[in-house]
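In: give the three-dimensional model of this entry:
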Amino acid sequence: MSEPLHPKEMEAVLGLSGQERYGYFIERVVEREEVWGLQNEEGWVLISFPEGDAFCLWPHADYARACTRGDWSDCAPEGISLDELIGELVPALQRDNLRLAIFPTPAGEAMVVDSRDLQEHLESAFAQLRSHDQ
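Out: Alright, predicted model coming up:
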């Protein structure tokens, strides 16, 4: 389980634009090697958009927990390892033609991306991290 976030950090990050939150998401996932979804008895939370449904992911359990209200009040954050995300979840989402809703806010804003794009962005960020470590 991740350490709790400071409320000021949460407030600042939730105030970022969708593109900025996406960048934060990539950095955080590369750093922590985990993502978070919301689950209830029926399964994982999806958001419906005109172009189809999207699987929701957050960079930290606290951000996911902040969205557990309304229709999602019976949901709880569930961690997903980076290996599970890339090895199992992304291929399953591709088979089911689902996109990803990255870092939804309590206000309902999210950056919707194709799972292949997310995988490429994560791989690129990992490559940059490795080149800096050398």
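In: from here on, contacts and neighbour counts on C-alpha atoms
Out: Will do.
In: tell me who's in contact with the most centrally placed residue in the chain.
Out: Relative to the mean C-alpha position of the chain, the nearest C-alpha, by CA atoms, centre = their mean, is the one of L57, at 2.4 Å. L57 makes contact with V35, W36, G37, L38, A64, L100, A101, I102, F103, P104, according to CA atoms under 8 Å, 6 or more residues apart in numbering.
In: mind checking which of the residues you listed are in helices?
Out: Here DSSP state H is the test, and those give A64 as lying in helices.
In: of all the contacts of L57, which two lie farthest apart?
Out: A64 and L100 (14.3 Å; CA to CA).
In: output the contacting helices and strands for the top helix by length along the chain.
Out: Longest helix in the chain, counting residues (DSSP H): helix 115-133. Of the remaining helices and strands, those touching helix 115-133 by 3 or more CA pairs under 8 Å, 6 or more residues apart in numbering; DSSP states H and E are helix 18-32, helix 90-95.
In: deepest in the core, which of these is it.
Out: Taking mean count of other CA atoms under 10 Å as the contact definition, the stretch among the helices and strands packed on helix 115-133 with the greatest mean neighbour count is helix 18-32, which reaches a mean of 17.
In: following up with a second sequence; could you model it the same way so I can compare the two?
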Amino acid sequence: MSNSLDPNTLDQITQYTPEQRLKYLVKEVIQQQKIWILTDQDGCVMLNTEDEDCAPVWPNEEFAQAWATGEWADCAPKSIDLTTWYNKWTQGLEDDDVAIAVFPAEDQEGLVISPQELEFELKSQAKK
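Out: Have a look, this model is predicted:
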């Protein structure tokens, strides 16, 4: 069960730098044992940077839901358990040449990393 975040906490975390958002995402994903994406009728929604296609991921349902506005208003947050992420998503995204947009926040630059880098960060934190 997801721990609900109050609006003040949501606002505060949204102001984090991209590096702080990565650390927060890793901590939350390890603690909750799931990662959040947005889906539409075609599957996982994608972002495009100048150089890459990216799958955006979030640490909590509330942050993913906050992105489901405008052109993404028909999208819904979906959690993926960590075992499934490791077993299917990391290699699948790598095979499709899709990067990870780490916890994007509105009006801020976000980190774009490879699926393997995200898995490394998650597994390194899990060992601590």
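In: surely the residue nearest to the centre of structure 1 is within a strand?
Out: Yes - according to DSSP: H, G, I helix; E, B strand; the rest coil, L57 of structure 1 belongs to a strand.
In: quick revisit: of all the helices and strands packed on helix 115-133 of structure 1, which lies closest to E84 of structure 1?
Out: Checking those against E84 of structure 1 by CA to CA gives helix 90-95 as the closest, at 8.6 Å.
In: contacting residues for the closest residue to Q19 of structure 1 other than its chain neighbours?
Out: Leaving out its chain neighbours, the residue that sits closest to Q19 of structure 1 by CA to CA, 6 or more residues apart in numbering is M111, at 7.0 Å. Going by CA under 8 Å, 6+ apart, M111 of structure 1 touches G18, Q19, Y22, L100, A101, I102, F103, P104.
In: let's go with 7 Å and repeat that
Out: Applying CA atoms under 7 Å, 6 or more residues apart in numbering, one finds that M111 of structure 1 lies in contact with G18, Y22, A101, I102, F103.
In: identify the residue nearest the last one in space, chain neighbours excluded?
Out: Same thing as F103 of structure 1. Across the structure, with CA to CA, 6+ apart as the measure, the residue nearest F103 of structure 1 apart from its sequence neighbours is W58 (4.6 Å).
In: separation between Q19 of structure 1 and G87 of structure 1?
Out: As defined by CA to CA, to the nearest Å, Q19 of structure 1 lies at a distance of 25 Å from G87 of structure 1.
In: between the contacts of M111 of structure 1, which is closest to E9 of structure 1?
Out: F103 (14.6 Å).
In: residues contacting the closest one?
Out: Taking CA under 7 Å, 6+ apart, we find F103 of structure 1 in contact with R21, L57, W58, P59, A110, M111.
In: what's the burial count for the fourth one?
Out: Residue neighbour count, defined by other CA atoms under 10 Å, stands at 25 for P59 of structure 1.
In: list the contacts of it.
Out: So, once contact is read as CA under 7 Å, 6+ apart, P59 of structure 1 ends up touching F25, R28, V29, V35, W36, F103.
In: quick one: which of those is nearest to S48 of structure 1?
Out: Set against S48 of structure 1, the nearest of the contacts of P59 of structure 1 by CA to CA is F103 (14.6 Å).
In: L122 of structure 1 and E27 of structure 1, how far apart?
Out: For L122 of structure 1, the distance to E27 of structure 1 under the criterion CA to CA works out to 9 Å.
In: do the same with V35 of structure 1
Out: Going from V35 of structure 1 to E27 of structure 1 by CA to CA gives 11 Å.
In: same question for W58 of structure 1.
Out: Note on W58 of structure 1: its distance to E27 of structure 1, by CA to CA, is 12 Å.
In: kindly report the same for E34 of structure 1.
Out: Note on E34 of structure 1: its distance to E27 of structure 1, by CA to CA, is 11 Å.
In: so how far is stretch 50-67 of structure 2 from its chain's centroid?
Out: Distance of stretch 50-67 of structure 2 from the chain centroid (CA atoms, centre = their mean, to the nearest Å) equals 5 Å.
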